Each structure stands twice: as C-alpha cells, then as structure tokens.
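>>> dropping a prediction and its sequence here:
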Amino acid sequence: MQFSGKPQVLRRVSQVPSVLAFSQTAPDANRFGESIRILLRWKGSVYKAIWKDLLVYYALYYLLTILHNFVLGDDGKKAFMVLAKYCLRNSNSINLMIMLSFFTSTALQRLFTVQTMIPGTAKVITFYVMSLKPNLPEGPIIVEQFARWTVIAWILTFRVVCKPLRTMFPNMISLQVAGIIREKERLILERVETEHNTTPRALVVIDWMILLLKETSIHNRFTEKSNHLKSLDVVMSFKKSCGNTIKFATKNIPYALIQAAIIVVYTYGLMTLMARNFDDADSAGFMTGIVNYFPIIPSLQFFVFLVWLNFGRIAVNPFGTDEDDIDVNLLLETHIQDSYRLANLYTQDLESVFGAMPQKQYNEAPSS
C-alpha cells in the first residue's frame, strides 16, 4: 500500500513507544510481596493522580490549626471551636457512598461500552482483499484505495473524540501534508463542512468505500457475486462502529452529575478540615492532641473518596491524555502498518514467502 508521504506519517506517530512498552499484565496473586510492589508503584497510581489535592488539604489543615492556636483571640477561638464541633458532628451525615457509587458505575459502564465498540480496520481490509479475483491488473490499485480509505475513516472518527489525535492533525491540510489524504479528497471533505452538512466526515469516507464496492461488483472483480453483499455487510458493521464511537464519546456524561460528585467530595473534605474534638483533647491530654494535629482518619477517608472520584473522572474520557487512557496515537500507527501488510497480501502467495511448498508438488502430481 502506498500512502503518499508514508515516511511523514510514521515519523509523527513513531514518537510513541512500541506496543510492548505499554503492555501490562495482571499481577500474580500468589507471588510474595506482589501487593506491596503494587502499592509502591508510582506510574499510573492513585498517588500521582491526587497528591496535589492532598498537599493542599494538609496545608489548609495546618493553616487553620495555626490560625486557632496563634492568631485568634479568646472570642475567635470559642467561635472556631463551635464551628469545629458542628463539623465533627455532621461530617458523617453526607452520604458519599450512594453518590460516588452511582457516578463511578455510570462512568465504568460507559467506558466498557466505548471500548467494546472501538472500530478496527483489519477485518474490513482483509475481507475485501480476499474477495477479489487474483491477478487483476488494476487489483493492487483498488486494494490500496480501499485500504487507505478505511484508515482515513478510522482517523476521522477518532479526530472527533480524541484530543491528542486532533492536536496531531488539527485540520484536513495537516492530513494531506502527512500523506494520509490526497488533495481532491481534502477538498471534498472540506466542502462537506462549508455546506453545513452534519454528516461526520468519517461516514463520508465510508460512503466512498461503499461506492468502490459497487464499482468492483459492476466490473465483475469479485471471485463470487455474493462477495459484494458480504463485503458490504462488513463495511456497514465498520460504519456502525465508527458512528457509535462518535455518538457515545461526544454524548458525554451530564456535567451536572460530574459537578454533583465533585461538590459532595470536596464539601466533605472542607468539613473534615474544620472537624476537631477539643473536648477529648482537654480530657485525654497529649495523645488526643497529637491526633488533632495529625488528622489521620479524616484525611484517610477523604483520600479514599477522592480516589473514587478521580477514578470515575478518568473513566469518563478514555481517549484523553491520562496514563491509563487508550493510546489512540499508538493505535493509529498499528492500523497504518496493518493496512500496508494486508494490502500487500493481494500480490503475495505462500510460495513467495516460503518458496516451493509440499502441497504444490502434490497438487501438480499426475492423477492415476
């Protein structure tokens, strides 16, 4: 397959490490110390996601402590103690479990739906290549055309939902410069937008693929007439996956739900900042005073709820820039390389790969 400007495309996406560098295997449960190793992991960890929030939390907590101990007068300290006792009594009245359970379950269900409908290009290209009659003079050309349009449709789908890919290809001209689309194709796709056509550009390219299937059938290039409808079914499944990806990724979880979860968690955090048990500190003395200066339990509860909230927020957008998000740039490199390999299957056979095969000698043997 010959993308024009093939080196430019691969050079831009080759900055992403290989698939093996990103491969993650599940930890072995029976290995001694594996749980400790997981807890101490920094990359992609919850600590890396929320350490700034916890830093601000402790800074505010000790700032309030200094304010009470060294800045406020007697009347101010009494008002501070009244507010602290009020927050202590009511800090557990906020039912965070129900709110966060609903939010994270909704986000995870949506994440699973998006991941299962991510379109792939290999099946579409392979089915078309294998459906054609062998040794057609124009075969390599139409195979290249079909495979390239398949990759273009995939790219245009994920430009809608993935910010990193939009940054790499901000407009149609950038796609032409990278050698992915040709000038005439760019003009047609740009015209779609100027004519205020609401059809996603990816679906326009898939329409081109359907027309190519029609032309292939008209010129009797399929090995069997039924291959036309079979190939059409595969392309329509690909189109549905592209359309669903755009629909689900752009129709996000309502901001009101995300805002409600954020407000509840941070409201709880603010209440635990003020919550202090001054009565027990006066009666129990030193140890309770230490507990008030080091809010282990309140901060641990806030830590757990904050982790839960951030996990849900990461699941809301699986195509972002977080370390646990789907690496669309890496997927792009994979699909481009797959399109080269699969398109080249049209002009290859086993003999060109392995040399003379035993089954060929058997097939050529004279029958008795």
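Noted; the coordinates are in hand. Quick caveat, the model's predicted, so the values are computed rather than measured.
>>> all contacts plus neighbour counts: C-alpha atoms, from now on.
Fine.
>>> next SSE downstream of the host helix or strand of I206?
Here I206 sits within helix 201-218, counting by DSSP states H and E. Sequence order places helix 226-250 as the next helix or strand after helix 201-218, per DSSP H and E.
>>> show me what counts as buried in the helix or strand that that next one is followed by.
Using DSSP H and E, the helix or strand that follows helix 226-250 in sequence is helix 255-274. Counting neighbours by 16 or more other Cα atoms under 10 Å, one finds that the buried residues in helix 255-274 are I258, A261, I262, V264, V265, Y268, G269, L270, M271, T272, L273, M274.
>>> before we move on, what about stretch 287-303?
T288, G289, N292, P295, P298, S299, F302, F303.
>>> comparison target, given below:
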Amino acid sequence: MTVSYTLKVAEARFGGFSGLLLRWRGSIYKLLYKEFLLFGALYAVLSITYRLLLTQEQRYVYAQVARYCNRSADLIPLSFVLGFYVTLVVNRWWSQYTSIPLPDQLMCVISASVHGVDQRGRLLRRTLIRYANLASVLVLRSVSTRVLKRFPTMEHVVDAGFMSQEERKKFESLKSDFNKYWVPCVWFTNLAAQARRDGRIRDDIALCLLLEELNKYRAKCSMLFHYDWISIPLVYTQVVTIAVYSFFALSLVGRQFVEPEAGAAKPQKLLKPGQEPAPALGDPDMYVPLTTLLQFFFYAGWLKVAEQIINPFGEDDDDFETNQLIDRNLQVSKHQDQESRAAPGPPLPVSSQPGRGKERRGGSL
C-alpha cells in the first residue's frame, strides 16, 4: 500500500519533517541498508588489512594507490549524472500517474447522454461503463504485477464481472500478437452507435461528445501501455549505475586513513634561520569514515530513489495501488446508474428562479 504522510505534515511546525525520519516502511533505510552494510564491511576489511597485515613497505605502496583512487573518484561527475537521471525518472513517474484511466468523466457523459429509465436503458449504461472498465483492467493487467497476480487468466476477469463468457470467446477469437485492450473500446463505440439508432441517445451531438470522452479514456490507456513498452534507454541507466558503483569502489580504497609517513604530508612553509622543521602531519586517524558513509548514504540513496519509482506498477511500498483503483472504479460504476437517476429534489418554481421575476417586470413595461 502506498505510504501516505500528508496528514502528518498538514501544518508547518517545529520538527515536522523530523518525525518522518523514524518511519521504516517506504523509507530509504529499508531500501539501502543491505548495500550500506556491505559497503561498511568491505571498508572495514580493507582497513584491517592495511593496519594489521601489511608491512611498512606495502603500506607505502597502498598509500600511493589510495591517493590515486581518491583523486580519480573526484573526476566522476556523479552529482551531474544522478541529478539529470533522477529528474527524468521523477517526471516520467508523475506522467504515468496522470495517465491512469479513471472512468468518472466518461461515466457522467454516459449518464447524461444515454436516456431511458427502463431495464433496457439501465443495462445499456451499465454495459458501456463496464466496457470502459474492462479496457483499463486489460491494460493494467499488462503493466502491473499486482493486477496480473489478481487476474492471471481471462477466466478470472470473467469471474470478476468485467466480461461475459460470450465476450471472452469473441475476445480470444481475435488473434493478435499485441495487447488487445482496445477491443472493449470498439465494443463501446458499436453499442453507442446502436443506442443512437434506437433513440436512446438524443442526437448526433450527444453521440460525438460520448465518443470524444471515450477517445480521451482510450488515449490514457494507450499512453500507459506505451510507458510500459518504451523504457528509459538502457544505456542511460547503465551509465548512471556504473558511475555510482565506480565512485564508491574507488572510495573504498581512496578514503582509507593511512599513516602520515605512508600518506601525503602537508606542505612545509619556508623556515626562518634556526627554525626546526615541523613533523609531517596527515589526516587524523579515524576508524569510522563518517563523511564517506554519509556520502554513500546520499548518493546511493539518490540512485535508490530512481530505482524505486522507475516502474511504479510493481509491488514496492510506494508503488501505485492499482488493485484498489480497480475496486474503486468498479464500485463507482455500479452505483452511478442508481444515483444518477435519483432526483436531487423538486424543481424550483419559475417565480423563485434567479432573474426570472426581473424579466417579467421588464417585459410588462
């Protein structure tokens, strides 16, 4: 289920965001702790090897390699590469969310355009909206692992009430190597045209409005399918991943704390006559590389953000709740015909409608 914290930050107050840092579900800690522990363990192994197992001459060679790796790591434009990549992924993630088809607007047009309070009229409206929901289920079934687990076969779609057995046979008789989510939209247009011929739709303008809304709905289904089909170029993802892993592979060696005589000494100032040179000083010897661990947490966490949302139709904590969306659309569709045909109240008398009395007075002058 999507992790929502909007209510927790409804008001700007002291420590408002700090309380979110203690959450585990959907957090960066849950995504990154394995890589973080692995990086810390490898760093500790190299540190122990340098301090306890190497000879003095070997330490000197290691220090030369460490300085080289540290300089080389700074040559990787990690912030530049990650920044552009994550921006691209976030924009794609939001576009996929806005492409999820919702039948609300189409449902309102169906209720206003397809007339008839008899059983035939109700069945016609329900069938039209059912075809729309079927199209969304078919496309979500092809892009979402959660929906595919819920509807592994077309028989499960029939059992859920989105399709009849006769419709399933017609659907499966159409042989195609591509996704057939558009077939219910064709059924929708044929049924709408039949309703116009039967007088259930008053005029051609209402029919055009209905088909325009269907085309908008179908366009969202198509866009969602193409987002799943056409991914971010693999070379871009590979470049970013290699850049991050290479940076921290170099940091494992280059960020080790070496002894002053084995590492680089600070440059000496010019000595005055009779002044003794100061001993060579290096970085303080620290067993825990705090800044390096923080850098790993930020950069690797940045990459994990892109990994989390590059495909929001999976089963991660923050992926889209597609099954709940299907249930919501189905429930709204079942109630729309009953609620739309319920009169909201008696019509207002002519004298009480705004502006009508003034028109009568103006006409009598």
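Thanks, I have it. Bear in mind the structure is a predicted one, so any value in this text is a computation, not a measurement.
>>> superposing both, give me the TM-score.
Their TM-score after superposition, calculated using TM-score structural alignment, normalised by the length of the second structure, is reported as 0.84; 334 aligned residues with a Cα RMSD of 2.6 Å.
>>> quick one on the thing from earlier: pick the one among the buried residues of stretch 287-303 of the first structure closest to S217 of the first structure.
F303 (62.0 Å; Cα to Cα).
>>> check contacts around the residue mapped onto the closest one from the second structure.
Under the alignment (TM-score structural alignment), F303 of the first structure pairs with F297 in the second structure. F297 of the second structure makes contacts with L32, F36, as judged by Cα atoms under 8 Å, 6 or more residues apart in numbering.
>>> what about F297 of the second structure, distance to V81 of the second structure?
Distance of F297 of the second structure to V81 of the second structure, given as Cα to Cα, to the nearest Å: 17 Å.
>>> how about Y227 of the second structure?
Relative to V81 of the second structure, and taking Cα to Cα, Y227 of the second structure is found at 23 Å.
>>> which SS class is D317 of the second structure?
Look at D317 of the second structure: counting by DSSP: H, G, I helix; E, B strand; the rest coil, its state is coil.
>>> how many residues are close by the residue mapped onto it from the first structure?
Here D317 of the second structure is matched to E323 in the first structure, going by TM-score structural alignment. Neighbours of E323 of the first structure under the rule other Cα atoms under 10 Å: 13.
>>> do S237 of the first structure as well
14.
>>> again, but for the one 3 residues further on
K240 of the first structure is surrounded by 15 other residues when neighbours are defined as other Cα under 10 Å.
>>> any idea how far Y181 of the second structure is from the equivalent of it over in the second structure?
Mapped onto the second structure by TM-score structural alignment, K240 of the first structure lines up with A219. Distance, A219 of the second structure to Y181 of the second structure, using Cα to Cα: 11 Å.
>>> same check on E307 of the second structure?
Distance from E307 of the second structure to Y181 of the second structure, by Cα to Cα: 28 Å.
>>> which stretches of the stretch 1-150 of the first structure form helices?
With helices called from DSSP state H, counting those that start in this stretch, the stretch 1-150 of the first structure shows them at 6-13, 19-22, 34-39, 46-66, 74-90, 96-116, 122-131, 139-161.
>>> most tightly surrounded among those helices?
helix 139-161 (a mean of 22; mean count of other Cα atoms under 10 Å).
>>> what about the helix or strand just after that helix, distance to the chain center?
Downstream of helix 139-161 of the first structure, the first helix or strand assigned by DSSP H and E is helix 163-168. Between the centre of helix 163-168 of the first structure and the centre of its host chain there is 12 Å, according to Cα atoms, centre = their mean, to the nearest Å.
>>> helix 163-168 of the first structure against the second structure, how far on average?
Mean deviation of helix 163-168 of the first structure relative to the second structure after superposition (mean Cα distance after the TM-score superposition for the first structure): 1.2 Å.
>>> buried sites along that helix?
Quick answer for helix 163-168 of the first structure (16+ other Cα under 10 Å): K163, P164, L165.
>>> and if you look at stretch 218-235 of the second structure?
For stretch 218-235 of the second structure, using 16+ other Cα under 10 Å, the buried residues are R218, K220, C221, S222, M223, L224, F225, Y227, D228.
>>> around the equivalent of A343 of the second structure over in the first structure, count how many other residues there are.
Using TM-score structural alignment, the equivalent of A343 of the second structure in the first structure is D349. Residues contacting D349 of the first structure under the criterion other Cα under 10 Å number 11.
>>> also K43 of the first structure?
Residues near K43 of the first structure, counting by other Cα under 10 Å: 11.
>>> do I have it right that F248 of the first structure meets F112?
No. With contacts counted by Cα atoms under 8 Å, F248 of the first structure stays clear of F112, the gap being 11.0 Å.
>>> aligned to A132 of the second structure, what sits in the first structure?
So, by TM-score structural alignment, A132 of the second structure is matched to T150.
>>> so how far is W208 of the first structure from its match?
For T150 of the first structure relative to W208 of the first structure (Cα to Cα), the value is 10 Å.
>>> kindly report the same for F319 of the first structure.
27 Å.
>>> between the two, which one's more packed in?
Taking neighbours as other Cα under 10 Å, F319 of the first structure and W208 compare with F319 leading, 21 against 16.
>>> quick one on the thing from earlier: would you format the helices of the stretch 1-150 of the first structure as JSON lines with distance to Q361 of the first structure included?
Formatted as JSON lines, the helices of the stretch 1-150 of the first structure follow (distance: least, Cα to Cα, whole Å):
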{"stretch": "helix 6-13", "distance to Q361 of the first structure": "39"}
{"stretch": "helix 19-22", "distance to Q361 of the first structure": "40"}
{"stretch": "helix 34-39", "distance to Q361 of the first structure": "55"}
{"stretch": "helix 46-66", "distance to Q361 of the first structure": "62"}
{"stretch": "helix 74-90", "distance to Q361 of the first structure": "86"}
{"stretch": "helix 96-116", "distance to Q361 of the first structure": "45"}
{"stretch": "helix 122-131", "distance to Q361 of the first structure": "24"}
{"stretch": "helix 139-161", "distance to Q361 of the first structure": "28"}
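>>> alright, calling it a day.
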